[in-house]
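Enquirer: The following comprises the amino acid sequence and a computationally predicted model.
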Amino acid sequence: MRDPPTLVRLDRFLVSSDFLVTFHSLEQRLLGKSISDHNAISFINDSCLWGPRPFKFFNYLLNEVGFEDMVISNLQNVSGGRRKMGALKVLKSAKAAIKEWSYNNTKLDGNSVGALEKEINNLELL
């Protein structure tokens, strides 16, 4: 609200000395711009194992060609003709099938996205 206005955006974070003592192996890294107009700052703690990545389901999968057929096929394979089966077995099987199907049908893999982000970053530097 100054006249003239300040048109600079600073990316910062504040931490206490107690935080730094607790997480002594913590590193800060500047991430690529990707879809934003600024670089994100990330804290990385490579010495900490967080366990397996959680399963995420994205709604766009519902509109992908072949997704519904894959789910129906998976349910038929899990049931094996039986009428009753445990919900946990159904969900675990569906999770595995969705992960595999999604991995095999990805239009842009992680390497392609990373390469595109690097190319965008190089163009911005020029």
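Expert: Arrived safely. Numbers count the residues shown, from 1 in each chain.

Enquirer: contacts, neighbours, all on C-alpha from now
Expert: Noted.

Enquirer: what's the first-to-last distance across stretch 99-119?
Expert: Using C-alpha to C-alpha, to the nearest Å, the end-to-end distance of stretch 99-119 comes to 29 Å.

Enquirer: buried stuff in that stretch?
Expert: Residues of stretch 99-119 classed as buried: 101, 117 (neighbour count, 16 or more other C-alpha atoms under 10 Å).

Enquirer: Strands along the chain, start to end?
Expert: 27-30, 41-44 (DSSP state E).

Enquirer: can you redo those as CSV with distance to residue 17?
Expert: Converted to CSV, the strands of the chain look like this (distance: least, C-alpha to C-alpha, whole Å):
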stretch, distance to residue 17
strand 27-30, 14
strand 41-44, 15
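
Enquirer: In addition, the following structure is provided for comparison:
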Amino acid sequence: MNCMTLNIRCIGEEAKIKWVRKLKQVHKANFVGIQETQITNFERIDVNGCWGSLDFDFEGVNSSGDTILANIYGPHSLGEQKRLWHELSAIKEAKPGNWTIFGDFNVVRRAEERFNSNFCPASAKHFNKFIQETELQDLRMGGEIYTYMSRVGAKLSKIDRFLACSNFLSAFRSLAVTAHPRELSDHSPVTLISTSSDFGPPPFKLFNSWLLQEGFDYIVKKAWAEFHGYGNLDAYLAAKLRFLKNEIKVWKKKSDEKANQEILKIKSEVAGIEKAAESRLLSDQELEARN
């Protein structure tokens, strides 16, 4: 089972829907937990767009989840946090199973999980007590050091994570938790990958948007005119279409490489700024460039 958690504002924006769908597809996620505190009507979320197909089911809950796969958005105040830990402990005790609890807990476990951000020893103490008493394990995370970076002041913290019980770890022995770069959210998407599957190369698909890209008309006309074949009409047409498909694939690859170079350049600049924020305060110019 592959899981992903992401706290993201304005999930209704098309660019963010596409980003979630891309993350789900790239990491082959079987379960996606999204925390969006600004939306109370879950029907406003384009779940189909986020998932990328009709082969799914979903449920929306407010702030907590009564399920073996628990998607959490933790409160900020200490009192509400203690109440949540108590309720989760009771639910877990009443419902044995392969538990994994993940999401934005809005609390860290130790001081070094914050940078340029206030550490609350009491919140950490009660969070660690909850983890110990429920016999959960904080799965080791690779990738980004901090999973959250505030838009104002560049405050960093590791508040998104996966917690799993021993039953879950026994059922899924090969696990990898990774915090990925923050792109369209102030939180990192965090994935839990247990297996990898290879279904071979993806089938060729031609999208309407390609028709509007520079060079598409030219490559189609060029390939159609340059093809030389033989055989009966059916075989000739099939061979010509295969030739056209391969030429389009070559053109698309080059076109994507050019676009990706520009995207990677921007991402590299932003990543450099965020990496610098882990060891020093950012200048106003750097904060403006990041945003």
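Expert: Yep, it's here. In this text the structure is predicted, and so the values were computed from the model without any measurement.

Enquirer: Highest mean neighbour count out of the strands of the first structure?
Expert: Highest mean neighbour count among the strands of the first structure (mean count of other C-alpha atoms under 10 Å): strand 41-44, with a mean of 12.

Enquirer: How about stretch 267-284 of the second structure, which residues are buried there?
Expert: So for stretch 267-284 of the second structure, counting by 16+ other C-alpha under 10 Å, buried means 267, 270-271, 273-274, 277-278, 282.

Enquirer: do the same with stretch 177-187 of the second structure
Expert: Neighbour count says stretch 177-187 of the second structure has 177-182, 184-187 buried, by 16+ other C-alpha under 10 Å.

Enquirer: hang on, the earlier thing: between the buried residues of stretch 267-284 of the second structure, which is closest to residue 82 of the second structure?
Expert: residue 278 (29.2 Å; C-alpha to C-alpha).

Enquirer: Could I get the full set of helices for the second structure?
Expert: Secondary structure of the second structure (DSSP state H): helices located at 14-26, 47-51, 78-94, 121-133, 166-171, 216-226, 233-277, 284-290.

Enquirer: Let me have those in JSON lines, extended by distance to residue 142 of the second structure.
Expert: As requested, the helices of the second structure are exported to JSON lines (distance: least, C-alpha to C-alpha, whole Å):
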{"stretch": "helix 14-26", "distance to residue 142 of the second structure": "17"}
{"stretch": "helix 47-51", "distance to residue 142 of the second structure": "24"}
{"stretch": "helix 78-94", "distance to residue 142 of the second structure": "26"}
{"stretch": "helix 121-133", "distance to residue 142 of the second structure": "20"}
{"stretch": "helix 166-171", "distance to residue 142 of the second structure": "17"}
{"stretch": "helix 216-226", "distance to residue 142 of the second structure": "40"}
{"stretch": "helix 233-277", "distance to residue 142 of the second structure": "15"}
{"stretch": "helix 284-290", "distance to residue 142 of the second structure": "23"}
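
Enquirer: if you compare these, which one is most tucked away?
Expert: helix 47-51 (a mean of 19).

Enquirer: The first structure: matching residues for that helix?
Expert: Mapped onto the first structure using TM-score structural alignment, helix 47-51 of the second structure covers no residues at all.

Enquirer: which helices and strands sit right next to that helix?
Expert: helix 14-26 (3 or more C-alpha pairs under 8 Å, 6 or more residues apart in numbering; DSSP states H and E).

Enquirer: against the first structure, where does the helix it packs on fall?
Expert: Going by TM-score structural alignment, helix 14-26 of the second structure lines up with nothing in the first structure.

Enquirer: Could you tell me how far that helix lies from the centre of the chain?
Expert: 8 Å (C-alpha atoms, centre = their mean, to the nearest Å).

Enquirer: Check the gap between residue 100 of the first structure and residue 74 of the first structure for me.
Expert: Residue 100 of the first structure sits 12 Å away from residue 74 of the first structure, going by C-alpha to C-alpha.

Enquirer: list residues touching both of the two?
Expert: Residues touching both residue 100 of the first structure and residue 74 by C-alpha atoms under 8 Å, 6 or more residues apart in numbering: none at all.

Enquirer: quick one, what contacts residue 78 of the second structure?
Expert: 122-123 are the contacts of residue 78 of the second structure under C-alpha under 8 Å, 6+ apart.

Enquirer: what about it, distance to residue 123 of the second structure?
Expert: Separation of residue 78 of the second structure from residue 123 of the second structure (C-alpha to C-alpha): 6 Å.

Enquirer: just residue 160 of the second structure next, same as before
Expert: For residue 160 of the second structure, the distance to residue 123 of the second structure - C-alpha to C-alpha - is 15 Å.

Enquirer: Could I get the contacting residues of residue 162 of the second structure?
Expert: Contacts of residue 162 of the second structure (C-alpha under 8 Å, 6+ apart): 100-103, 138-139, 177, 192.

Enquirer: So which of those is the closest to residue 40 of the second structure?
Expert: Relative to residue 40 of the second structure, and with distances defined as C-alpha to C-alpha, the nearest of the contacts of residue 162 of the second structure is residue 103, at 17.8 Å.

Enquirer: returning to that earlier point: do you know which of the strands of the first structure lies nearest residue 111 of the first structure?
Expert: It's strand 27-30; of those, that one is closest to residue 111 of the first structure (C-alpha to C-alpha) at 18.9 Å.
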